[in-house]
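S.K.: Provided below for reference: sequence and predicted model.
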Amino acid sequence: MAMQVGSGDDDMMVEMNTTPLIDVMLVLLIMLIITIPIQTHAVKLDMPVNTPNENPVKPVIVQIDVTPQDQILWNGEPVASAEDLEARLTTAAAQTPQPELHIRPNKDATYAPVAKVLANSQRLGLTKLGIVGSEQFVQ
């Protein structure tokens, strides 16, 4: 004999009332959201400190151009070889204060000579670098 539930009109319908369970679940969810600490997305930076100087010294600016033929120019003078570039960067790194290097690659130049200048500058300890000339890419 099989058990029949709710087969007749006079029998009570047997099912679980889920409304109180949903209410309890929503209250727990709200409590969980309230108790979670607020996440702050912060990036810690070492910002420079302003120290007023009575006689500010303007740094020397060295213009490094990379031509479309991948030739490197140091203030308009062609750099003969990689050793010559390294010698000039070593001299610049030894100066106090260090000169600012403004690297200006042509839009048709390849990446290799620009990467060479950047890598050698970083390896030798030059910290004042800037890439100039983005206006040539605006159309």
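M.R.: Arrived safely, thanks for sending.

S.K.: When you work out contacts or count neighbours from here on, use the C-alpha atoms and nothing else.
M.R.: Noted.

S.K.: Check the burial of residue 11 by counting its neighbours.
M.R.: 9 (other C-alpha atoms under 10 Å).

S.K.: can you list contacts of stretch 108-127?
M.R.: For stretch 108-127, contacts defined as C-alpha atoms under 8 Å, 6 or more residues apart in numbering pick out 66-72, 86, 89-90, 92-93, 98, 103, 105.

S.K.: Give me the subset of those lying in helices.
M.R.: Mapping those onto helices (DSSP state H) picks out 86, 89, 90, 92, 93.

S.K.: Show me how far the longest helix seen in the chain is from its chain's centre.
M.R.: Across the chain, the longest stretch assigned as helix under DSSP H is helix 19-35. When distances are taken as C-alpha atoms, centre = their mean, to the nearest Å, helix 19-35 is centred 40 Å away from the chain's centroid.

S.K.: Included below, for side-by-side comparison, is a second structure:
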Amino acid sequence: MGMNVGNSSGGDEADVMLDVNTTPLIDVMLVLLVMLIITIPIQLHSINLDMPPPSNQQPLKDPIVHEVFIDFDGTVMWDGTPVANHADLEAKLSQVVAEPDQPEVHIKPNKLVEYGNVAAVMAAAQRLGVKKMAMVGNEQFLN
């Protein structure tokens, strides 16, 4: 047999429970956390490209292609001939932009060239309005 002794105050009242029930608080916090995660927009790092509309027609003639080779020391060559300075390169790019049917500009960087040299050529082409620009020979960077 057991005997209930009671509390030391001598009254018939039960002890007051001083512990806080945190289960409903945790449930509310989890619901709020899930709602916050759902409402946060997805961060996309994208670059806008002007892509040509799709076409099933074959071109009537082969496009004119100018090759810009950037050597390991930063030397720029336009269709196999060295370009003296950046102003001459911009003049050649301006001629490309001025043509009614804009030729393609293929940029071929050497594997050892610094990125700044390639970026300068690409930035100049974009600033002047070259629409048909491509990086060629990227398979050399796979190793």
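M.R.: Cool, the structure landed. Every value quoted in this text rests on a predicted model; they were computed, and no experiment measured them.

S.K.: picking up where we left off before, which one of the contacts of stretch 108-127 of the first structure is nearest to residue 13 of the first structure?
M.R.: residue 105 (81.5 Å; C-alpha to C-alpha).

S.K.: Identify the residues contacting that closest one.
M.R.: 65, 66, 67, 114, 131, 132, 133.

S.K.: go with 10 Å
M.R.: Residue 105 of the first structure makes contacts with 64-68, 70-72, 111, 113-114, 131-134, 136, as judged by C-alpha atoms under 10 Å, 6 or more residues apart in numbering.

S.K.: Which among the residues you listed count as buried?
M.R.: 64, 65, 66, 67, 70, 71, 72, 113, 114, 132 (16 or more other C-alpha atoms under 10 Å).

S.K.: Among those residues, which lie within strands?
M.R.: 64, 65, 66, 72 (DSSP state E).

S.K.: What is the burial count for residue 102 of the second structure?
M.R.: 16.

S.K.: Map it across to the first structure for me.
M.R.: Aligned counterpart of residue 102 of the second structure in the first structure: residue 98 (TM-score structural alignment).

S.K.: Nearest spatial neighbour of its match, chain-adjacent residues omitted?
M.R.: Spatially, and ignoring its direct neighbours in sequence, residue 98 of the first structure is nearest to residue 92 (6.3 Å; C-alpha to C-alpha, 6 or more residues apart in numbering).

S.K.: Could you do residue 70 of the first structure as well?
M.R.: Nearest non-adjacent residue to residue 70 of the first structure (C-alpha to C-alpha, 6+ apart): residue 109, at 5.5 Å.

S.K.: who's in contact with residue 19 of the first structure?
M.R.: Here residue 19 of the first structure is in contact with residue 25 (criterion: C-alpha under 10 Å, 6+ apart).

S.K.: circling back to that earlier point, please tell me how far the match of residue 102 of the second structure sits from residue 127 of the first structure.
M.R.: Using C-alpha to C-alpha, to the nearest Å, residue 98 of the first structure is found at 8 Å from residue 127 of the first structure.

S.K.: now do residue 33 of the first structure
M.R.: Counting by C-alpha to C-alpha, the gap from residue 33 of the first structure to residue 127 of the first structure is 46 Å.
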